[in-house]
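[1] Need coordinates for the following:
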Amino acid sequence: MESNILGIGTATPAHRFCQSEILGFMIKAHGLTGKDATRLEALYRASGIRYRHSVLDDYGAAVDDFTFYPKNERLEPFPTISPRMERYRQEALPLCLEAVSNLEKAIGLKANWQEEITHLVTVSCTGMYAPGLDLELLKQLGLTGDVQRTAINFMGCYAAFNAMKVADNICRSHNGAQVLVVCVELCTLHFQNQPTEDNLLANALFADGAAAMLISGKKKNGVNLTLANFHCDVDTTGENDMAWQIGDFGFEMKLSSYVPDIIKGGISKLTQKLLRQHGGSEATVDYFAIHPGGKRILEAIEEAVGIKKEQNWAAYETLREFGNMSSPTVLFVLKRIMESLSEKDDGKKVLSFAFGPGLTLESMLLEINVEGHA
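    Purely as a prediction, here's the structure:
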């Protein structure tokens, strides 16, 4: 048995901000002036990001028009974890439903497709509650009560890979399995106003978004991505350079400037192991779907793997238009690649990477299968 990604649907919140708008908010919230403000401006210019989305409209609003943060430039009293989680509960489900609706359109699912779903996998590291998102999706989508549910939480930017591994194992083990995977992250709910290096970097990159995909043992007419192989490794020298913990005032991200160098040091070996298991090499790969954790990360991977920036176009486009949305982001990249494929790509391969706390390095090889062509 094999498993195939039949399609991907994505969604972003209605509030879309250019980097310069967010920069203005951050300078005021961090209380930066002079050289400190200039350095932050340079960081935002070098980010490779043009736009980001948020469930909060405050990042582009005047202080008096704030709807979540207190109406003063220092945002005091700073919101605690409780109102942030309440906002997550309000906003995550509608965004997921929009992503699933876009998945329906992308695949052209028939009217009663919900009856054929056997498994639901939900992914998030930016909020949690119980009964949770999985049960709310079950109810709102009209899935049957015997759908088997798996929640993948708090794994960060590489979590979609674990969801695909779960779906792959399910499809290989259960004939007729149809696995709906839904990833949602509301990173901007966890803005931290202390001007540490970690906070300044995280606040310049992260955004909100959701993605849904259908994984099946069967193929549909058109483009399918077959999950051919996975390989994971952990570089424990970077365990203190990327971390995510719950604090009194939201989830606190630790993201050091050394992460690109750590990834660069491990990605070549990871790639060789993955491709060797499948009897190939870098030369046999036609497309690259790399999680755009940041511009420097993309550049480090290109150098380590030996590819050109033009080959990494889908990651740069996603970073530019959406920023880093954590777990759904690599699915935005894959969606762009899927939409660019045609009959001539049948049999070609896609190499994908994502990274997260640990420091965890995930890799995946996909084969393009175009059904129904002459």
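
[2] use CA for all of it now, contacts and neighbours both
    Fine.

[3] how about the helices in the stretch 101-250 of the chain?
    Using DSSP state H, counting those that start in this stretch, the helices of the stretch 101-250 of the chain run over 133-141, 159-173, 197-205.

[4] Dump those into a markdown table; add distance to V234 and mean neighbour count as well.
    Output for these, formatted as a markdown table (distance: least, C-alpha to C-alpha, whole Å; neighbours: other C-alpha atoms under 10 Å):
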| stretch | distance to V234 | mean neighbour count |
| --- | --- | --- |
| helix 133-141 | 29 | 16 |
| helix 159-173 | 14 | 21 |
| helix 197-205 | 21 | 21 |
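
[5] right, and the ones you listed - which one's nearest E362?
    helix 159-173 (7.1 Å; C-alpha to C-alpha).

[6] Quick one: list the elements packing against the closest one.
    strand 119-124, strand 148-153, strand 178-186, strand 208-216 (3 or more C-alpha pairs under 8 Å, 6 or more residues apart in numbering; DSSP states H and E).

[7] To compare with the earlier structure, here is another sequence to fold:
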Amino acid sequence: MSLLSLATAVPGTILPQTEAKALVRRLFGTRTSRFDRLEPVFDNAGIVKRHIVRPPAWYEQDHGWRERNQVYLEAAEALYEECAAKALAAAGVAPDEVDALVTVSTTGIATPSLEARVAGRMGFRSDAERVPIFGLGCAGGVGGLAIAARLAAGVPGKTILFVTVETCSISIRLDKPSKANIVATALFGDGAAACVLRSGTAPGGGIATVGAGGEMLWPETLGIMGWDVEDPGLGVIFDRSIPPFLEQHMAEAVGAIAAKSGVAPDEIDRFICHPGGAKVIIALEQSLGVGQGALDHEREVLRDYGNMSAPTVLFVLDRVIRAGMPERMMLLALGPGFTASGLLLSRPQ
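    Next comes the predicted model:
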């Protein structure tokens, strides 16, 4: 399968990390001593700024489920349209030439799903296949792209539009000064990414060739990452065991995923990883044996955008492509389950 194009989009409001820290100190600092202990996470997160869907003052106010989800729908539709239009234009594909629409999003509820909501404005065909996917979290950028590639492989010449949109910031909960909420406020940003794929060899080779993918779901790990469904909104689950868990288990997962394609991990020239946080990047470098500092584009994306969940790894891929692709790569991301998703990519011949 050929990856014809990749595009990204972010909302217009920029939140510098210094402002995020001041915001949380203003709201939590007088209510709990926990903030004093956790304040350094803002300085050590490796983030300079992120993009968010509402002005900072919005997050200081009380919002219930209905209002939060309405913000999600408005922002997610706009981000979908922006990045999808850019990806289609870059691929030279008209909206009515798309045969299937794969959409990944886990930060809000959309029924009808996002691609249905924007279909009329985008100009998609009424018979285009729709595959909305919920629940993959940070692993959705890789898992969703792998699903889109498998759909493309089924029919020669089939064209797939894959879009992932996450508005993580609307889940920031300043009503509940828990450790997880404070950490989320230090990490979360909003963004979207879109890819156009087509089975067979694309004219000009496209920007990458998509190979096989795979997943590893570890048993008894449901409490490591995910959402608590609460009033007045989603509550983030972040367990402190994530970095040491990766150090211990990630190499095994990569080996198993690579083996499905008959590739050994040492034959992979570059791992392209979801940068969930500064400690996660360090743990990945250690587990993958790539050397400290090797995941440089991951650190840059984290610095400039924060953790946007599923789209983030595709922001990293975009930078790797622009810098000059190595021969063979593996996209990697981790998400609720606890699960690892991997997908092989290679430089077009």
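
[8] now what about the TM-score between them?
    The TM-score (TM-score structural alignment, normalised by the length of the second structure) is 0.93; 347 aligned residues with a C-alpha RMSD of 1.9 Å.

[9] follow-up on the earlier one: what about the helices and strands packed on helix 159-173 of the first structure, which gets the closest to A99 of the first structure?
    The nearest among these, by C-alpha to C-alpha, is strand 208-216 at 5.4 Å.

[10] Can you check which part of the second structure the closest one sits on?
    Under TM-score structural alignment, the alignment places strand 208-216 of the first structure onto residues 190-198 of the second structure.

[11] Could you pull out the helices in the stretch 251-374 of the first structure for me?
    Under DSSP H, counting those that start in this stretch, the stretch 251-374 of the first structure gives helices at 259-277, 295-305, 313-322, 329-340.

[12] now the ones you listed in TSV, with mean neighbour count and distance to F353 of the first structure?
    Below are these laid out as TSV (neighbours: other C-alpha atoms under 10 Å; distance: least, C-alpha to C-alpha, whole Å):
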stretch	mean neighbour count	distance to F353 of the first structure
helix 259-277	18	9
helix 295-305	18	9
helix 313-322	22	11
helix 329-340	22	8
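
[13] and V147 of the first structure, which of those helices is closest to it?
    helix 329-340 (23.2 Å).

[14] Output the residue interval of the second structure matched by that closest one.
    Using TM-score structural alignment, the partner range for helix 329-340 of the first structure is residues 312-323.

[15] And for stretch 170-180 of the first structure?
    Counting by TM-score structural alignment, stretch 170-180 of the first structure corresponds to 151-161 in the second structure.

[16] do stretch 278-294 of the first structure as well
    The aligned range for stretch 278-294 of the first structure is 261-277, by TM-score structural alignment.

[17] after superposition, how close is the match of helix 329-340 of the first structure to the first structure?
    Comparison of stretch 312-323 of the second structure with the first structure after fitting gives an average deviation of 1.1 Å (mean C-alpha distance after the TM-score superposition for the first structure).

[18] which residues does the residue nearest the centre of the second structure contact?
    Nearest to the mean C-alpha position of the second structure, by C-alpha atoms, centre = their mean, lies A310 at 1.6 Å. A310 of the second structure sits next to V104, S105, L136, G137, C138, A139, G140, G141, V142, T164, V165, E166 when contact means C-alpha atoms under 8 Å, 6 or more residues apart in numbering.

[19] ok, it to A193 of the second structure distance?
    9 Å (C-alpha to C-alpha, to the nearest Å).

[20] shared neighbours of the two, which are they?
    T164, V165.

[21] My understanding was that G222 of the first structure contacts D345; is that so?
    No: the criterion here is C-alpha atoms under 8 Å, and G222 of the first structure misses it with D345 at 11.2 Å.

[22] intersection of neighbour lists for these two?
    Joint contacts of G222 of the first structure and D345 (C-alpha under 8 Å, 6+ apart) are V370.

[23] So which residues lie in contact with stretch 180-188 of the second structure, not counting its own?
    17, 20-21, 24, 35, 38, 41-42, 45, 47, 50, 168-169, 172-174, 235-239, 277, 306-309.

[24] which among those end up buried?
    17, 20-21, 24, 35, 41-42, 45, 47, 50, 168-169, 172-174, 235-238, 277, 306-309 (16 or more other C-alpha atoms under 10 Å).

[25] Was I right to think E115 of the first structure contacts T144?
    Yes: counting by C-alpha under 8 Å, E115 of the first structure does reach T144; the two are 6.6 Å apart.

[26] any idea how far G31 of the first structure is from L298 of the first structure?
    G31 of the first structure is 31 Å from L298 of the first structure, by C-alpha to C-alpha.

[27] hmm, I was thinking of K105 of the first structure
    31 Å.

[28] try L6 of the first structure
    Taken as C-alpha to C-alpha, the span from L6 of the first structure to L298 of the first structure is 27 Å.

[29] Repeat that for E116 of the first structure.
    From E116 of the first structure over to L298 of the first structure (counting by C-alpha to C-alpha), the distance is 38 Å.

[30] for L351 of the first structure, what are its contacts?
    L351 of the first structure neighbours (C-alpha under 8 Å, 6+ apart): V285, D286, Y287, F288, A289, I290, S363, M364, L365, L366.

[31] How many residues are close by whatever residue of the second structure lines up with G306 of the first structure?
    Mapped onto the second structure by TM-score structural alignment, G306 of the first structure lines up with G289. Counted with other C-alpha atoms under 10 Å, the neighbours of G289 of the second structure add up to 13.

[32] next one: Q349 of the second structure
    11.

[33] so it sits right up against G205, yeah?
    Yes: using C-alpha under 8 Å, Q349 of the second structure is in contact with G205, at 6.6 Å.

[34] And the residue lying closest to A177 of the first structure once chain neighbours are set aside, how close does it get to T360 of the first structure?
    Closest residue to A177 of the first structure apart from its sequence neighbours, by C-alpha to C-alpha, 6 or more residues apart in numbering: C171 at 5.3 Å. C171 of the first structure is 25 Å from T360 of the first structure, where distance means C-alpha to C-alpha.

[35] what do you get for I152 of the first structure?
    I152 of the first structure is 15 Å from T360 of the first structure, by C-alpha to C-alpha.

[36] So between those two, which is more surrounded?
    Counted by other C-alpha under 10 Å, I152 of the first structure and T360 do not tie: T360 has more neighbours, with 22 against 17.

[37] so who does the residue mapped onto that one from the second structure touch?
    In the second structure, T360 of the first structure lines up with T339, judged by TM-score structural alignment. T339 of the second structure sits next to A139, E215, M216, L217, W218 when contact means C-alpha under 8 Å, 6+ apart.

[38] Count residues in the vicinity of the last one, would you?
    Close neighbours of W218 of the second structure, defined as other C-alpha under 10 Å, add up to 13.

[39] Name the nearest residue to the equivalent of it over in the first structure, sequence neighbours excluded.
    Using TM-score structural alignment, the partner of W218 of the second structure in the first structure is D235. Leaving out its chain neighbours, the residue that sits closest to D235 of the first structure by C-alpha to C-alpha, 6+ apart is L359, at 5.2 Å.
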